[in-house]
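Asker: Sequence first, predicted coordinates after that:
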Amino acid sequence: MHTQGSRPICINFNASIIAEQGAQANASEYVQSKLSNITLSEIDADLNSEIDLYRYTIETMPNGITSYIRGSYVNNLAKLILETWRTGNTNFWNKRPSSIAQKIIFEKPTAIFFSNRIVVLVNEIDFKIQYLRCESEFEIDRGAQYPLILENVIENAVTPLSTSPPSASVKFKMCESSPKLEINLADKPDDVVGRDGVTIHIQCNVPMSILESDPTSIYYEFAGNENGVVWEPIRNQSE
């Protein structure tokens, strides 16, 4: 089974943190904790509203204090990254112009307003798209599902018999008959499944994850080396 897809990685922000005087260090740690582990989800209920993006204006008070006034809603940060990723991912697999490096530029003043009076002025967002391919193998014992095959010599067809889960008495059920085909194993037709099996292709429409606990799968990433851009196995999947 070949599963192909991608995921956003290495998300970096070109941004400025505005906080009350003396609270800059704590503000930096707080913002880092909020932006270092963003959950990308297509379900609005799963999105963190704390990282919503808004337009803003700047006002200077008579006492010299500068205020950042929140304006209209722009988008959720996670949703924006997901939308940008989806465009790149779709273009890549449809062989349209695409890029591993992605950049989101805010031409108008845009910021995140946290509830503890911390404002993050966002100018640009950079991230990479890691294109992935996973190859997995699995075996299905058709003999366990269809222990008997009836040959209909009159209609030149075969009828498999399936069984119900093991019990005190085994019950057989006749399945749909299929015409018999003469197969030359030296020139096997594409639609015939033999001992070599069949390849299933699956396209992920959500960010693809790497399952480190699956020893039967081999993961590849689209990367460049001295031979050009090729699919390379990911040796250390935890990276």
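Answerer: That came in fine, so what should we check first?

Asker: hey, let's count contacts and neighbours off CA atoms from now on
Answerer: Fine.

Asker: buried ones in stretch 28-36?
Answerer: 28, 31 (16 or more other CA atoms under 10 Å).

Asker: and Ile218, how far is that from Thr3?
Answerer: Separation of Ile218 from Thr3 (CA to CA, to the nearest Å): 10 Å.

Asker: ditto for Asn89
Answerer: Computed as CA to CA, the Asn89 to Thr3 distance reads 14 Å.

Asker: okay, the two: which has more neighbours?
Answerer: Neighbours of Asn89 and Thr3, each counted by other CA atoms under 10 Å, are more numerous for Asn89; the result is 26 against 16.

Asker: returning to what we had before: find the residues that touch each one of Ile218 and Thr3.
Answerer: 134-135 (CA atoms under 8 Å, 6 or more residues apart in numbering).

Asker: Where is the longest helix in this protein?
Answerer: In the chain, taking DSSP state H as the definition, the longest helix is helix 77-93.

Asker: quick one: contacts of the very next helix or strand once past it?
Answerer: For helix 77-93, the succeeding helix or strand toward the C-terminus, using DSSP states H and E, is strand 101-113. Contacts of strand 101-113 with the rest of the structure, by CA under 8 Å, 6+ apart, involve 50-57, 70, 74, 84, 119-129.

Asker: Only the buried residues of strand 101-113, if you could.
Answerer: Applying a neighbour-count criterion of 16+ other CA under 10 Å, the buried positions in strand 101-113 are 102, 110-113.

Asker: what is the orientation angle of it with helix 77-93?
Answerer: On the basis of axes from the mean of the first three to the mean of the last three CA atoms, to 10 degrees, strand 101-113 is oriented at 170 degrees to helix 77-93.

Asker: For the helix or strand just after strand 101-113, name the packing helices and strands.
Answerer: Once the chain leaves strand 101-113, the next helix or strand it forms, by DSSP H and E, is strand 119-136. Here strand 119-136 is seen to pack against strand 2-18, helix 77-93, strand 101-113, strand 217-225 when contacts are counted using 3 or more CA pairs under 8 Å, 6 or more residues apart in numbering; DSSP states H and E.

Asker: One more pass at 7 Å, please.
Answerer: In terms of contact count using 3 or more CA pairs under 7 Å, 6 or more residues apart in numbering; DSSP states H and E, strand 119-136 is assigned the packing partners strand 2-18, strand 101-113, strand 217-225.

Asker: May I see those strands organised as a markdown table, with distance to Ile202 added?
Answerer: Below are the helices and strands packed on strand 119-136 laid out as a markdown table (distance: least, CA to CA, whole Å):
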| stretch | distance to Ile202 |
| --- | --- |
| strand 2-18 | 5 |
| strand 101-113 | 24 |
| strand 217-225 | 14 |
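
Asker: Ok, which of the ones you listed comes nearest Lys34?
Answerer: Across those, Lys34 has its closest neighbour in strand 101-113 (11.0 Å, CA to CA).

Asker: and the comparison structure, right after this:
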Amino acid sequence: MPTDPTCGMFVEEGEHALKTTRYGTTYYFCSETCLVEFQAPEEAVARLKRLVTLGALVTVPIVALSYLPVVSERAANNIVMFVLSLPIQFVVGFRFYRGSYDALRSRVGNMDLLIGLGTSAAWIYSTIVTFVPGFFPGSETYFETSAIIITLIQTGNLLEYITKGKASEAVHRLLSLQPTMARVVRDGVETSVLVEKVEVGDVLMVRPGERVPVDGKVVEGSSAVDESMITGESLP
């Protein structure tokens, strides 16, 4: 069973599965959100930075209000926290709702569904306590809990994307060192061909300082070759 390269969740292969192909490899995704973020990682990082900044700026006052009410009446203080929690729940946390919808539509479970259910339960309960006093036995609200969870998870997602981006960039730089052409000697004639066209049993000519294009063994002569792709050393 394949895993989503964005979130790491196991996904089902099927006719209606979300998938894309890159470098000859097919990747499957649990939601449209993960697919979009995989296809445009730089845009995803920029968007996450904005969301995390918004989340931090709004979560801090919500947490402060939950412990140090600035309004003497508890009901009024809860209303202030309710208003502040709206952008956290439905702007910063929108990706969890979208991911939950995609998961339900695909009949699979993912982390977005769990996070969406958990934070929504806390937010809905707190909203009912705020506007319908006495509906529940307790009077405590959990706006700050939902806000903290959403903001911290988005912060973790941002750090993960940044780390993956750096690793991916390093891999692409490494792959760029791979030769695209090879000198093939066939019937005594040296010809330059694409590496993909090299066949098993071909004899290749590797000149001093060049990279070895494919795996093989030395059948004649000796020389110095560029091993920077493996060793990182620039000198042959």
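Answerer: It's in. Computed from a prediction, not measured in an experiment: that's the story for all the values here.

Asker: Give me the TM-score for these two chains.
Answerer: Structural agreement between the overlaid chains, expressed as a TM-score with TM-score structural alignment, normalised by the length of the second structure, amounts to 0.23; 100 aligned residues with a CA RMSD of 6.3 Å.

Asker: if we compare the helices and strands packed on strand 119-136 of the first structure, which one ends up closest to Val158 of the first structure?
Answerer: strand 2-18 (31.0 Å).

Asker: which outside residues touch that closest one?
Answerer: In this structure, residues lying in contact with strand 2-18 of the first structure by CA atoms under 7 Å, 6 or more residues apart in numbering are 85, 89, 118-136, 200-204, 207-208.

Asker: Give the buried subset of these as a PyMOL selection command.
Answerer: Listed next is the PyMOL selection for buried residues among those, using 16+ other CA under 10 Å:
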select buried, resi 85+89+118+119+120+121+122+123+125+126+127+128+129+130+131+132+133+134+135+136+207+208
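
Asker: packing partners for the longest helix anywhere in the second structure?
Answerer: Longest helix in the second structure by number of residues (criterion: DSSP H): helix 143-176. Other elements packing on helix 143-176 of the second structure under the criterion 3+ CA pairs under 7 Å, 6+ apart are helix 41-67, helix 74-87, helix 111-131.

Asker: now these in a markdown table, with distance to Asn157 of the second structure and mean neighbour count?
Answerer: Below are these laid out as a markdown table (distance: least, CA to CA, whole Å; neighbours: other CA atoms under 10 Å):
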| stretch | distance to Asn157 of the second structure | mean neighbour count |
| --- | --- | --- |
| helix 41-67 | 8 | 17 |
| helix 74-87 | 18 | 18 |
| helix 111-131 | 12 | 18 |
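
Asker: and Val171 of the second structure, which of the ones you listed is closest to it?
Answerer: Taking CA to CA as the criterion, Val171 of the second structure comes closest to helix 41-67 out of those, the separation being 15.1 Å.

Asker: From the contact counts, what lies against the closest one?
Answerer: Looks like helix 41-67 of the second structure contacts helix 74-87, helix 143-176 (3+ CA pairs under 7 Å, 6+ apart).

Asker: Show me which residues of the longest one are buried.
Answerer: Taking 16+ other CA under 10 Å as the basis for neighbour counts, the residues of helix 143-176 of the second structure that come out buried are 143-151, 154-155, 157-158, 161-162.

Asker: Need the distance between the two termini of stretch 108-127 of the first structure.
Answerer: 20 Å.

Asker: Same question for stretch 29-44 of the second structure.
Answerer: The stretch stretch 29-44 of the second structure measures 16 Å between its terminal residues, going by CA to CA.

Asker: Buried ones in that stretch, by neighbour count?
Answerer: If you call a residue buried by 16+ other CA under 10 Å, then stretch 29-44 of the second structure has these buried ones: 29-35, 38, 41, 44.

Asker: Now tabulate these in TSV and tack on distance to Arg98 of the second structure and secondary structure.
Answerer: Compiled in TSV, these are given as follows (distance: CA to CA, whole Å; DSSP: H, G, I helix; E, B strand; the rest coil):
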residue	distance to Arg98 of the second structure	secondary structure
Phe29	14	strand
Cys30	11	coil
Ser31	8	coil
Glu32	8	helix
Thr33	7	helix
Cys34	10	helix
Leu35	12	helix
Phe38	16	helix
Pro41	18	helix
Ala44	15	helix
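
Asker: Out of those, the closest to Met229 of the second structure would be?
Answerer: Pro41 (25.6 Å).

Asker: Check the gap between that closest one and Leu174 of the second structure for me.
Answerer: Distance, Pro41 of the second structure to Leu174 of the second structure, by CA to CA: 19 Å.

Asker: got it, and Met111 of the second structure?
Answerer: 33 Å.

Asker: Could you do Ile149 of the second structure as well?
Answerer: Separation of Ile149 of the second structure from Leu174 of the second structure (CA to CA): 37 Å.

Asker: cool, and Ala121 of the second structure?
Answerer: For Ala121 of the second structure, the distance to Leu174 of the second structure under the criterion CA to CA works out to 47 Å.

Asker: And for Thr155 of the second structure?
Answerer: The spacing between Thr155 of the second structure and Leu174 of the second structure, counted by CA to CA, is 29 Å.

Asker: Format the helices and strands packed on helix 143-176 of the second structure as a markdown table; extra columns: distance to Ser228 of the second structure.
Answerer: A markdown table is the format used below for these (distance: least, CA to CA, whole Å):
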| stretch | distance to Ser228 of the second structure |
| --- | --- |
| helix 41-67 | 28 |
| helix 74-87 | 50 |
| helix 111-131 | 41 |
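
Asker: Which one, of those helices, ends up nearest to Glu169 of the second structure?
Answerer: Put simply, out of these the one that sits nearest Glu169 of the second structure is helix 41-67, at 11.4 Å, with distance taken as CA to CA.

Asker: ok so, going back, let's have the buried residues of strand 101-113 of the first structure in JSON lines, adding distance to Ile149 of the first structure.
Answerer: As requested, the buried residues of strand 101-113 of the first structure are exported to JSON lines (distance: CA to CA, whole Å):
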{"residue": "Gln102", "distance to Ile149 of the first structure": "56"}
{"residue": "Thr110", "distance to Ile149 of the first structure": "68"}
{"residue": "Ala111", "distance to Ile149 of the first structure": "68"}
{"residue": "Ile112", "distance to Ile149 of the first structure": "66"}
{"residue": "Phe113", "distance to Ile149 of the first structure": "68"}
